[in-house]
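# the amino acid sequence is not available; the structure is as follows:
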């Protein structure tokens, strides 16, 4: 139990380091690839994000979704990648090879669709090499570049607002 507390403190320190070193560089480059990080314990509808990608004009092969579950048991295989707290080690080290491959992809945009304040979710978001991070309001506003204040179950509101702001920021084509 004591080691778990030390590990959590180590990971929090690593998260703060990652967020303080982050260089925010927002350009008007169009979004062509999309990554999604979600908490499967909060929302588990994979098709919502496929529809969102289609609305943004992103091909399905340029969409990659990973899901997080606080439960260590295997989750449905519908997800591209599913990880849990055991996949993150001391100092934020990623132990899961598939998860590390996801993090190494330089997505044009990354959607963080979760509201629970879970350290492992925030670490994965901070580790991502994504150019532009979009999310629902969270306790740490340094994680996302664009924050949409909505409830997790109000996906259509999130989608409409995101498309509106991405159009204003010239990140998507105006053909929507």
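In hand now; what should we look at? Fair warning: this is a prediction, and the values are worked out from it, not measured in the lab.
# when you work out contacts or count neighbours from here on, use the C-alpha atoms and nothing else.
OK.
# C-terminal to the host helix or strand of residue 65, which secondary structure element comes first?
Using DSSP states H and E, residue 65 sits within strand 63-68. Per DSSP H and E, the first helix or strand lying C-terminal to strand 63-68 is strand 81-83.
# may I see the buried residues of the following helix or strand past that next one?
Following strand 81-83 in sequence order, the next helix or strand is helix 97-104 (DSSP H and E). By neighbour count, with 16 or more other C-alpha atoms under 10 Å as the criterion, the buried positions of helix 97-104 are 99-100, 102-103.
# looking at those residues, which one is closest to residue 62?
residue 102 (12.1 Å; C-alpha to C-alpha).
# ok, the closest one to residue 129 distance?
Separation of residue 102 from residue 129 (C-alpha to C-alpha, to the nearest Å): 9 Å.
# use this one as the comparison:
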């Protein structure tokens, strides 16, 4: 990890230390707010999740984080390399609206985590965050280890499966 990335993660840690967050397991119902963080290669999984949660009557919002090799069209719900400052930290005006939404559930299906993905996930005001990280230290309330099965659709289905199982147990 280079100097710039160490600085960025240290700055993120300070921001997180000032937050007081208590995860709340979502009892998903009609009009629940669901957010998804994804990368361009995971588009079919985003459509799968959108269809699943729209059938339940949830309000669905997604946020795509592009990598350095992409040249995407400019959209409100995306973050590109142009939207990062010199340190690699996302500019507040670009992510501010998404991270301020109090989602009942935030799903992260990004398979190649990078600082921008971690930053948006960590700062999100979502009540409950689910994702996959091989690291023990991550920004999720529920970390699903998918090991060698690195597929966004598999991860999305696992997230829905575990949500359903946990909702059965909490009833």
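Looks like it arrived, so ask away. Keep in mind that this is a model prediction, so the values were computed, not measured.
# would you list the buried residues of helix 97-104 of the first structure in a markdown table and tack on distance to residue 115 of the first structure?
Shown next, in a markdown table, are those (distance: C-alpha to C-alpha, whole Å):
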| residue | distance to residue 115 of the first structure |
| --- | --- |
| 99 | 20 |
| 100 | 23 |
| 102 | 21 |
| 103 | 20 |
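# map residue 144 of the first structure onto the second structure.
In the second structure, the residue matched to residue 144 of the first structure (TM-score structural alignment) is residue 140.
# SS state for its match?
coil (DSSP: H, G, I helix; E, B strand; the rest coil).
# do I have it right that it meets residue 127?
No - applying C-alpha atoms under 8 Å as the test, residue 140 of the second structure and residue 127 come out as separate, 10.7 Å apart.
# show me which of these two is the more surrounded one.
residue 140 (21 against 18; other C-alpha atoms under 10 Å).
# spit out the contact partners of that one.
Neighbour list for residue 140 of the second structure: 121-122, 128-132 [criterion: C-alpha atoms under 8 Å, 6 or more residues apart in numbering].
# which two among the buried residues of helix 97-104 of the first structure are spaced furthest apart?
So, those by C-alpha to C-alpha: farthest apart are 99 and 103, at 6.3 Å.
# how about the closest residue to residue 50 of the first structure other than its chain neighbours, what does it touch?
Spatial nearest neighbour of residue 50 of the first structure, chain neighbours left out: residue 60 (6.9 Å); criterion: C-alpha to C-alpha, 6 or more residues apart in numbering. Contact analysis of residue 60 of the first structure by C-alpha under 8 Å, 6+ apart lists 50, 53-54.
# try it again at 10 Å.
33-34, 49-51, 53-54 (C-alpha atoms under 10 Å, 6 or more residues apart in numbering).
# residues of the longest helix along the second structure that come out buried?
Once the second structure is assigned using DSSP state H, the helix that runs over the most residues is helix 152-170. Neighbour counts over helix 152-170 of the second structure (16+ other C-alpha under 10 Å) mark 152-153, 155-156, 158-159, 163 as buried.
# any common contacting residues for residue 99 and residue 103 of the first structure?
Joint contacts of residue 99 of the first structure and residue 103 (C-alpha under 10 Å, 6+ apart) are residue 124.
# which stretch of the second structure lines up against the strand holding residue 65 of the first structure?
Under TM-score structural alignment, the match for strand 63-68 of the first structure is residues 60-65.
# by how much does the matching stretch deviate from the first structure on average?
Compared with the first structure after fitting, stretch 60-65 of the second structure has a mean deviation of 1.3 Å; criterion: mean C-alpha distance after the TM-score superposition for the first structure.
# can you name the farthest residue from the center of the first structure?
residue 2 (29.5 Å; C-alpha atoms, centre = their mean).
# which ones are touching that residue?
Counted by C-alpha under 10 Å, 6+ apart, residue 2 of the first structure has contacts residue 8.
# just residue 3 of the second structure next, same as before
With C-alpha under 10 Å, 6+ apart, residue 3 of the second structure has these contacts: residue 87.
# quick one: it from residue 109 of the second structure, how far?
27 Å.
# which residue of the second structure is paired with residue 106 of the first structure in the alignment?
With TM-score structural alignment as the criterion, residue 106 of the first structure matches residue 102.
# surely that match is in contact with residue 123?
No - using C-alpha atoms under 10 Å, residue 102 of the second structure is not in contact with residue 123, being 11.1 Å away.
# ok, and the closest non-adjacent residue to residue 12 of the second structure?
Going by C-alpha to C-alpha, 6+ apart, residue 12 of the second structure has residue 119 as its nearest residue, at 7.0 Å.
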